[in-house]
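Enquirer: could you work out the structure for the sequence below:
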Amino acid sequence: MKLKRMIAFTLSVLMASSMAGCGKSLPQNAKTTSAAGSTAASSATGELKPESGAKLKFRTSSASQLNFAKALAKKFEAKYGVPVTAEDGSVYDQNKTNLEATSGKGPDVFMSPHDKTIENQRAGLLLKLDDRVATELKKDVSDVAMKTVTVDGGVYGVPVSIETYVMFYNKKLVKGSPATSYEQLMKESKSFNNAGQNKFWFLSHVSEGATMFPMLSAYGYKPFGENGTDNDKPDFDKPEFEKGLEVLKKYHDLMPAASGDLANWDFLTNQFVTGKTAYLISGPWNVKTFRDAKADFGVTSLPTYDGKKETSFAFVQNAQVSAYSKYPKAAQLFAQYMVSNEGAELLYSDASCITSRKDISQVKGLAQDEQLSAIVKCFNDSIPVPTAKRISYFWTICANVGPAVFDGQMTPKAAAAKAKSDWDSFLKAE
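Expert: A predicted model of the protein is given here:
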């Protein structure tokens, strides 16, 4: 699922009521492996092997990944002798996941956005991975990505693909090394910006919580606690949040346009490929569009502001093993295989997605891809989008106050106060 679509989707699914309390007990194999599995896994030695006669069902969460899933299944069967049926589950559906898992009709392995990990784990739907698998994953997979499958010290899935925001630059307009700071961008924009001709040196969407977060983060603002899991700490009352809003306001000087105009992704993309914008904040989903348009572009880190690092949210698609799988060992091996060099190569070639592996030097295709390799480096400087259940409140509040600050209709101080007030209203309505 592409990041800009994922944000809107996350808003809707997190507002829906959870079916975690379905009341059904775990099957015997799930109880043994999930509840008491830490002891058994710790004492296990040797190579993990699939069960005799194992056969698996794997569900993607996007039709664009079905070819990858089928190719991966074929290679996995050739290596382990375990047949895998791949199916397209379309957009991830939490209610469907709950109902199918507890009825025993769900897939053995399924893809899900990382913000669902804690909810699924608390509901008893996920298998805690064998210590041998978890140890290998910690060696091979990005530390940022591993945070999205780690709950109470246990590993409950395999981070497969990653996305985050980066700064693209048009090499025909940017001569030499790209800018590294807001101040440098501001200086360069003075001889280029021309609102009448729709020419802007730098552009970014500023109407969504995820797109404005880098600006909000400049002075250390981080919602929902250090790990993004504290439902009670949006921290709208912290000075770091108000200072972040001040940064957002200053970006209007760099982008003298209305937030509503900047909320049009097609406009932003067209500006970049037609040479009317030198720098654009976007993500890997835009790479194919830029290439199809024959744009000569590069990828670099987000700019600093006042010497302070801006941080992007990271989104991860995880492969999770059902606690109800009849073949938990085979299912774990299949999930782990997705982040092998072979799996990462197929993910790149057949799904145009970026693996979560730390080292991509042996991933054919991706290792030679200058732009996507740069995105991998940027991802390692990002933080996972919070998994707190009240994250939907955060998205809604940011979408309400952020554009108003950017457009000069509300001061950062007033916006911070409104954010806190709106948060309190959401809590009262629960």
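Enquirer: switch to C-alpha atoms for all contacts and neighbour counts from now on
Expert: Noted.
Enquirer: quick one: contacts for residue 346?
Expert: Neighbouring residues of residue 346 by CA atoms under 8 Å, 6 or more residues apart in numbering: 68, 71, 72.
Enquirer: switch the cut-off to 10 Å
Expert: Residue 346 makes contact with 67-69, 71-72, 75, 338-340, 352-353, 355, 363-366 under the criterion CA atoms under 10 Å, 6 or more residues apart in numbering.
Enquirer: which residues in the stretch 301-430 of the chain form strands?
Expert: For the stretch 301-430 of the chain, strands defined by DSSP state E, counting those that start in this stretch occupy the ranges 313-321, 354-355, 383-384.
Enquirer: got these as CSV, with mean neighbour count and distance to residue 411 columns?
Expert: Below are the strands of the stretch 301-430 of the chain laid out as CSV (neighbours: other CA atoms under 10 Å; distance: least, CA to CA, whole Å):
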stretch, mean neighbour count, distance to residue 411
strand 313-321, 27, 25
strand 354-355, 26, 39
strand 383-384, 22, 28
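Enquirer: nearest to residue 123, out of those strands?
Expert: strand 313-321 (13.5 Å; CA to CA).
Enquirer: distance from the chain centre to the closest one, please.
Expert: Centroid displacement of strand 313-321 relative to its chain, using CA atoms, centre = their mean, to the nearest Å, is 7 Å.
Enquirer: one more sequence to fold, the one below, so I can look at both together:
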Amino acid sequence: MGKKKLSFLAIMALCLLFVTTGCSKGEKAKDKTSDNNEISLAVWGYDQNTEFKALVESFEDKHDAKVKIVDIDPGAYENKITTLLASGDKTDVLAMKDVGSYVNYANKKQLLDLSTYSDKLSEEDIKSYGENLESYRTEDGKLYALPFRKDTYVLFYNKKLFDKAGVSYPEKLTWESYQEMAKKMTSGSNEAEKVYGGYHHKWFPIVQATAANQTNNDLLKGKYGFLKDYYNIFLNMQNEGSVMDYATIKTTNTTYSSVFETEKAATMIMGSFYISSLLKGTEAGTVDLDWGMAPIPQRKDSNEVITYGGPAGMAVNKNAANAKLARKFVEFCSGKEGAKVLSEIGITTAYQNEEILETLFSIPGMPQDEMSKQALYPDKNGFEHAANASAAEITKVLGEEHDLIMVEDVSLDKGISNMESRIKGIK
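Expert: Predicted structure coming up:
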């Protein structure tokens, strides 16, 4: 009996060891926090920017992976990423907010070369990207990031305010007819009651990148006479009171969403990234607007609808802890799979085809009129500037001089002269 009991106990011990070992292996294979199935992702404003959460959740589900979020304040994002990369930090994936900063990271060899991604694309894929993939190609001919989003600047408008004023909805506006429309749509004798016909946010590309694309110029070339007509329009509109003045926007830290959603402005030139926020707010019951989109105003001699929009992308840290999975995540976000995920929540994507467009316009609450569709898919949707080594320095100067011009601390002629003389030193 003693031997039989001993043999039985030995067998049970072996079985227990086998079961435990088997479970351990099974759990490890499914463990989303294991080193091979986990990456970290640095982004700005994770809770406010719904595209990040949508991409992360979809990727985690499809690849049985875990993505840890490093959430950084939007205003401090570029400085924080610069510090992280300089310190040798191993955060795997870095969202690229600004093309100028991206080029700086690439030139310092802090990002992984992703150029081979474009080599394996089909002709259909290349066509679906248009120029968006190439917008991240640096002067050495390489890609150190891949775009997942491509914004389009459009004219958002409030249908209720137009109906109330008895004014036709904006359609194919020139800059001249836009100014007249804004005057007609401005009402209220004091600030508390005032509704502005238009709203121009403080970002300098709204003036400068619009002007560059509509006049076939380049913000990095160092000559800025082409900006004069556009600045005259923006300055005249704030001086006549049809838009909120720039100084007020700056000093009160006004947000574009608060102006539009509280119906303080009948129209607003803004990027398509705002669509997702409007749709989300409408679904949650926090936004109650009947809104549409039209192309931004055009030069009266133009036969095309021309606008611009910056890309947003993802890059892999050269010191990434899990570069293989990080690269897979970036390719997922940029390609067809990521585009489908994003179009479902109202984000305009870098990768576009008929299926993606149909998905975008099938969202409840999305405007269905042809003018809104034309606004999002114009004849030309250019970029703020190229992926140039001097871009960050040049745009810093352009932004500083833009502030001085718009608050009228310097004359328009002096401001443009300052841009040219200061950038001559950079180039």
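Enquirer: let me see the TM-score of these two.
Expert: The TM-score (TM-score structural alignment, normalised by the length of structure 2) is 0.68; 352 aligned residues with a CA RMSD of 3.8 Å.
Enquirer: who's in contact with the most centrally placed residue in structure 1?
Expert: In structure 1, the C-alpha closest to the average C-alpha coordinate belongs to residue 315, at a distance of 0.5 Å (CA atoms, centre = their mean). Taking CA under 10 Å, 6+ apart, we find residue 315 of structure 1 in contact with 1-3, 6-7, 113-115, 144-145, 148, 161-165, 379, 382-386.
Enquirer: just give me the match in structure 2 for it.
Expert: Following TM-score structural alignment, the counterpart assigned to residue 315 of structure 1 within structure 2 is residue 310.
Enquirer: okay, the residue nearest to the centre of structure 1 and residue 80 of structure 1: tell me how far apart.
Expert: According to CA to CA, to the nearest Å, residue 315 of structure 1 and residue 80 of structure 1 sit 30 Å apart.
Enquirer: count of residues packed around residue 4 of structure 1?
Expert: Here the count is done by other CA atoms under 10 Å, and residue 4 of structure 1 has 18 residues near it.
Enquirer: correct me, but it touches residue 263?
Expert: No - Residue 4 of structure 1 lies out of contact with residue 263 (CA atoms under 10 Å); the separation is 11.2 Å.
Enquirer: okay, and the common contacts of these two?
Expert: Jointly contacting residue 4 of structure 1 and residue 263 under the rule CA under 10 Å, 6+ apart are residue 208.
Enquirer: circling back: by neighbour count, which of the contacts of residue 346 of structure 1 wins?
Expert: Ranked by the number of neighbours (other CA under 10 Å), the contacts of residue 346 of structure 1 place residue 355 first, at 30 neighbours.
Enquirer: what residue of structure 2 matches up with that residue?
Expert: Checking TM-score structural alignment: residue 355 of structure 1 goes with residue 349.
Enquirer: got the contact list for its match?
Expert: Applying CA under 10 Å, 6+ apart to residue 349 of structure 2 gives the contacts 129, 132, 147-152, 272-273, 311-312, 333-336, 338-343, 356-357, 360.
Enquirer: once you drop chain neighbours, what's closest to it?
Expert: residue 149 (4.2 Å; CA to CA, 6 or more residues apart in numbering).
Enquirer: quick revisit: which one of the strands of the stretch 301-430 of structure 1 lies nearest to residue 394 of structure 1?
Expert: Taking the strands of the stretch 301-430 of structure 1 one by one with CA to CA, strand 313-321 is closest: 13.4 Å.
Enquirer: if we can go back for a sec, just the contacts of residue 346 of structure 1: which are in helices?
Expert: Members of the contacts of residue 346 of structure 1 lying in helices (criterion: DSSP state H): 67, 68, 69, 71, 72, 75.
Enquirer: measure the equivalent of the fifth one over in structure 2 to residue 281 of structure 2 for me?
Expert: Aligning on TM-score structural alignment places residue 72 of structure 1 opposite residue 58 in structure 2. Plainly put, residue 58 of structure 2 is 22 Å away from residue 281 of structure 2 if you go by CA to CA.
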